[in-house]
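Engineer: Need coordinates for the below:
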Amino acid sequence: MPTTTGATPTHCPYCALQCGMNLSPTPDGSVGVSERVDFPVNRGALCGKGATAPALLAPAGRLTGPLARDDAGALVPATWEEALDRVAARLARTRADHGPDAVGVFGGGGLTNEKAYALGKFARVALGSSQIDYNGRFCMSSAAAAGVRAFGLDRGLPFPLEDVSGTGCVVLVGANPAETMPPALRYFDGLRENGGTLIVVDPRRTRTARRADLHLAPRPGTDLALALGMLHLVVAEGRVDEEYVRRRTSGWEEARAAAMAHWPEYVERVTGVPAPRLREAVRLFCAPPAAMVLTARGPEQQAKGTDTVSAWINLCLATGRAGRPLSGYGCLTGQGNGQGGREHGQKADQLPGYRSLTDPGDRRHVAAVWGVDPRSLPGPGRSAYELLDALGTDVRSLLVMGSNPVVSAPRAAHVEERLRSVDFLAVCDVVLSETAAMADVVLPVTQWAEETGTTTSLEGRVLLRRRAVAPPPGVRGDLEVLHGLAARLGGGRGLEEKFPTDPEEVFEELRRASAGGPADYSGISYRRLAEEGGVFWPCPADVDGEGRARPAEGERAAGEGGATGGEWARGVAATTGGPPGKGGPRATHPGTPRLFLERFATDDGRARFAPVSHRPIAEEPDDTYPVLLTTGRVVSQYQSGAQTRRIDALNAAAPGPFVEVHPRLAERLGAAEGDSLTVVSRRGRVVAPARVTPGIRPDTVFMPFHWPGEGRVNTVTNPALDPTSGMPEFKVCAVRVEVTERREATGRNG
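Structural biologist: Next up, the predicted model:
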């Protein structure tokens, strides 16, 4: 692949676009970033976060040696041997005293596939614990659950981003890519340049909404009613694709009956979206021959997020907009490896390759790869918030890798209290995050450009991130940490041999573990990723000369009663095919950029409608808490801010939290731009300056979630959980807003 002379081609450490970039040494000893135009997703473009990412590599502000808490309660330097000995001893003691499930593991959606795979294996094999989950549960778990429910498979986008520009209409629900993934805007701009229309559903008039042909601003927490209202109109106006529904779906009658209870005037009362605008949205969506619905955290981070996404999928299915060229439902994954992070075993209920912990065949397959008895593998554990809530009671010790729940978890003050209550806390991180600062032992680990590994983008494209620079002395890789802990926990039994430190060796094992599973990586290798720049899964290892996938030995034992994920993957291989083999019986499978074009990943190949109905948010406003709060991101910060808050240029652009309020609400409060506001919920209070704007509903306030301290908005968010996905209701809760101090008195400028 072409690259700048002396540069290392790699990928951005931030969002799930995984933009391509080149890294090069500079004369002053730092690292420079340059365009990598050969990568098709961003074609060289980078947002401010990506352009400043090399600043993360500077030794200043990061951890360069282990820390351990002394008898006086202070974190002091320790050697690696001391730190690993202490972590292993404390985890072993907890396991001996209280059982293996008293030890918890909390991972991250930014970990590479290799590290996510090894962490899940470590929890289940080295610790024997079921108590593992990761912060990706807070990202797109509702969309994943709805995707599996409808299609039999979850992949964020079942088509490449390039298809967005070629479709006729996109309904973008609760997404603000102008701030969360700016290089993706080229595809939405391309859509409109090609004559297509963009509909944005968001309670705020965001930078993205300002580019839309139609902006619908529903009351937070009512996206489900909005989608059902559109489906009602599709039926009432005779826009159902009856032939498609008959041939490629099941469950339509029940879903249609549920939708018909959501007539436009009722939906207007619930959502605040005028019925004529609802009709206009249906007309725009149904007019072209192809269309898409894309969701993000807005509809997903709700206690009914799975049903909400299902309703949008129902709209696609009823109009024949799924499993067809330039049409479909997709989810804009947030975290850098949010997709791969949940595919390979750090999620509470899954084994590598998107296999199920409760399926006997899946357990046998993975146990054989790991060299353990399937009966020794624990069952499913708690979801992320439930795991954090159990700290100090059922879960007594915790290992955290690549996450900062003190800032990112809902009801964050309670989570912070739970973390303080554990017998032992160990954290692996690049910087001394707010969570790491609470730990008994902190282990400094390598980061993106200091290590090689793979990630999987929001498109399902597996990518190779290459090591470009050496880490600072005293820093080790996460794989080395797990290897060292396994050696100590194994008691001389060679357990560490199951945890290699070479990422390519780990990936080779991951390939075997995923073979025949829904997320089949077995046909992908480091060499192939380096040569091709990325491969879409599923990608089986063996295909015959006609491009048909060969089943792995003994694979058909996986799953009973209907098509297994492996059988579906082989079906995909047969329908997408590789080029006919020449001169031999095997061919390389090309990967699968576009899913479901022939059949869905269900037993019968049909997509399933879900009969869902609107229900209220978990916490409706009342006289004490009369306003709705919603949360989100800003363009110059990322997630909990543990990385971006250490970069001067990004802090200058986004120095701190704020409360976005409509002028009418500001007038009722007696508040002006820059006044200090207190936002109070049933769980706590936060303080931040007012930002007065007509671009938000008068009954709603917005706060970004990147900061700790008095502006930590997750102090007040609601941990009510979706019963299917375990997703907390980050996106809406009831609050009251009070003026704390006037700007003139504080001198704050908002």
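
Engineer: contacts, neighbours, all on C-alpha from now
Structural biologist: OK.

Engineer: how about the strands in the stretch 1-150 of the chain?
Structural biologist: Using DSSP state E, counting those that start in this stretch, the strands of the stretch 1-150 of the chain run over residues 8-11, 20-25, 31-35, 67-69, 75-77, 103-107, 132-134.

Engineer: here's the other one to compare against:
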Amino acid sequence: MKLPVNSELTASRLLVKETQCPYCSVQCKMTVEALAEPVKGEHRGEYSVQGVPNEASQGRLCVKGMNAHQHALSGQRLLHPLIRRNGELETCSWEEAIQYIVKQFQSMKDDYGADTIGVYGGGSLTNETAYLLGKFARVAIGTKYIDYNGRFCMSAAASAGSKVFGMDRGLTFRLSDIPKASCIILAGTNIAECQPTLLPYFNQAKENGAFIIVIDPRRTATAAMADLHLQVKPGMDALLANMMLKVIMDAGLVDPHFIEDRTHGYEQLTYVLADLQLEQAAAACGVDLAQVRQAAMAYGKADTGMIMTARGVEQQTDGHLAVRHFLNLVLATGKIGKPGCGYGAITGQGNGQGGREHGQKADQLPGYRSIENEADRAYVASVWGVDPASLPGKGVSAYEMMERVHNQDIRALLVMGSNPVVSNPNVRLVEEALRKLDFLVVADMFLSETARLADLVLPVTAYLENEGTLTNLEGRVLLREQGRPSPGETLNDWDVLCRIAAELGKGTYFQYDCAEDIFNELRVASRGGIADYYGITYERLRNEKGVYWPCPAPGEQGEGLLFSERFAHPDGKAVFTAELSPGWNEVSPEFPLILTNGRVLPHYLTGVQTHRSAALAARELENFVELHPATAARNRVLDGEWVEIQSVYGSFTVRARVKAYIREDTLFVPMHWGGVQNVNRATRPELDPYCRMPGFKTVAVTIHPLRLVR
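Structural biologist: Predicted structure coming up:
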């Protein structure tokens, strides 16, 4: 590829008074100061990174945040647009790039219709860009096909919260309430590695006497600090939640007044659980029944309690129902709407919360409105100044978009802030699909695995350079100021969209001078919706350092603790779930092991950013599989050697790590690597029927040492 070689990016003196980490959903605040400028061929730059006190992380930083500036200053940053000529990517001007996009999009619309163009976003984009991406797809292009990588992160918990509570927000409580909980259940979440700056809240809860229960197939760093670890078989979380509820019901530890006054559907649930055989269920879950009873009684007897889930529970083909069964525990005991109580979905991506609220999801309009609701469509259309009838209908989920690319229903694709060739399940199909496209344009900071396939690559700004708001896991909207000038010819994501829209003849709908202009329109578009940002302004965010949503008026403080008096359904009541899940158990003699995946501390998502940080990449240079010593012995695998893991969908190769703290029937592989080390070469394409979440956490596999395969 004919790419320019960039020296390390510098500023005259990089001094960022305040920014925030671009990685996880805590969104820790920090300063970044240049102590010594880099000199090419002599020494690298030296930088000082300090945490800034804030309500979420209280000034703490983890290793990713401490080194985030390294990717922003990397010599691998894309500084100019790249166009493919004669099979190679080479630099071009922005004018040529925009004209090329417009020509291709217009040709697709003329030949096949607007729905032949797809838009694919990301959960790390600012609220302003996420909002504008949805508007761009529906107004500038007119396509129904828009979705984003958050579909692989929060969709199960989001859809469950919407069904049960009438509202989806990551935490129904404030982070500062965690130490007030007497019992905490952490299901499928490894906070110690994924959100480490939150761990002191849980340590403080333990100091206050809290009993902490971790549900996870592995003995993670989070499980190590727990009082009780339930080492559940992957795919059986919903059944485990029902076992715990059955124990609580039988012990008379439910809250009858809360159930009567604030919920629907409890009686039907009791009928469904009446026949649940605890001994059989414990065997199916692979857990000790006595430990399940201990966990249930601890939560049931506690005066205050919290349940938190994350991808371990949610990234399954019954993830929606699994979360709802954990919510049954919350409702049956009345542990919500008061300090020290509630449910929390631990958001993964930096703006995983805000990114799913304002329209880059297939079925949503700004403010968490539904694109299928006529009143919602009419309101948003009035804000945008378009005819409601001109807005396209509901599209499909992210992976289903890839299927439509594969069968060429979608012929052109704009990818912004995502790397689908690594993050999707069944990536062999995704790779084939992207190669079939007539036109692929990718906006990114680096030449990601997806960008390498593109016809056009657009260089965009990093977290130090773009201004905008992000919403952390507790629903607190934060402002990230621009900290340094944009390097080279990089543009903010939203600016790219506005330039394309203008050349498409839709410029009157995309006239903004800065991110704040977009946010002010977002405020109006979200007004009256579930995720109401109307009362939040940049001025307030600068002065108050964050505001919770919903915040319907400028004089209001926003709600940190939700559901203290009523839930978000029209009648104010929450809904129990009586529909059971069969769980997942599809291993066979040919594929006898369960493959699950997850995160590790030094890396983030598909590694596009963290692999460009020398300090982070050095901590984990390559991918690996964790397997139990007994499993290793049965499969003749030696610690440290390369192995092949295979399912019916495909295979990948990684290095083995033999560890005693994982179940014998389970393999664990991180998700942060592409190429031959990509775990998603073996994951299955089945989706949750409710939320379209792929089943990343469960696939039947076999493992072989490569020395034997040869």
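
Engineer: Can I get the strands of the stretch 1-150 of the first structure in JSON lines including distance to Asp622 of the first structure?
Structural biologist: Converted to JSON lines, these look like this (distance: least, C-alpha to C-alpha, whole Å):
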{"stretch": "strand 8-11", "distance to Asp622 of the first structure": "47"}
{"stretch": "strand 20-25", "distance to Asp622 of the first structure": "48"}
{"stretch": "strand 31-35", "distance to Asp622 of the first structure": "51"}
{"stretch": "strand 67-69", "distance to Asp622 of the first structure": "45"}
{"stretch": "strand 75-77", "distance to Asp622 of the first structure": "45"}
{"stretch": "strand 103-107", "distance to Asp622 of the first structure": "36"}
{"stretch": "strand 132-134", "distance to Asp622 of the first structure": "34"}
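
Engineer: any idea which of these is most buried?
Structural biologist: Of all those, strand 132-134 carries the top mean neighbour count, a mean of 30, counting by mean count of other C-alpha atoms under 10 Å.

Engineer: got the contact list for that strand?
Structural biologist: 104-109, 120, 123, 346-348, 381-384, 387, 403 (C-alpha atoms under 8 Å, 6 or more residues apart in numbering).

Engineer: Out of these, list just those in helices.
Structural biologist: 120, 384, 387 (DSSP state H).

Engineer: Name the member of these with the most neighbours.
Structural biologist: Greatest neighbour count in these, by other C-alpha atoms under 10 Å, goes to Gly120: 28 neighbours.

Engineer: count of neighbours near Leu638 of the second structure?
Structural biologist: Counted with other C-alpha under 10 Å, residues neighbouring Leu638 of the second structure total 16.

Engineer: Output the contacting helices and strands for the longest helix belonging to the first structure.
Structural biologist: Once the first structure is assigned using DSSP H, the helix that runs over the most residues is helix 80-98. Secondary-structure packing of helix 80-98 of the first structure (3 or more C-alpha pairs under 8 Å, 6 or more residues apart in numbering; DSSP states H and E): strand 103-107, strand 397-401, strand 424-429, strand 441-444, helix 478-489.

Engineer: and if we set it to 7 Å?
Structural biologist: Secondary-structure packing of helix 80-98 of the first structure (3 or more C-alpha pairs under 7 Å, 6 or more residues apart in numbering; DSSP states H and E): strand 103-107, helix 478-489.

Engineer: can you list the ones you listed in TSV and add distance to Ala45 of the first structure?
Structural biologist: Shown next, in TSV, are these (distance: least, C-alpha to C-alpha, whole Å):
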stretch	distance to Ala45 of the first structure
strand 103-107	30
helix 478-489	30
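
Engineer: Nearest to Phe424 of the first structure, out of those?
Structural biologist: strand 103-107 (9.4 Å; C-alpha to C-alpha).

Engineer: show me the contacts for whatever residue of the first structure lines up with Thr220 of the second structure.
Structural biologist: For Thr220 of the second structure, the aligned residue in the first structure is Thr206 (criterion: TM-score structural alignment). The neighbourhood of Thr206 of the first structure, defined by C-alpha atoms under 7 Å, 6 or more residues apart in numbering, consists of Asn176.

Engineer: swap the cut-off to 10 Å and go again
Structural biologist: Contacts for Thr206 of the first structure were tallied using C-alpha atoms under 10 Å, 6 or more residues apart in numbering; they are 175-179, 200, 215, 695-696.
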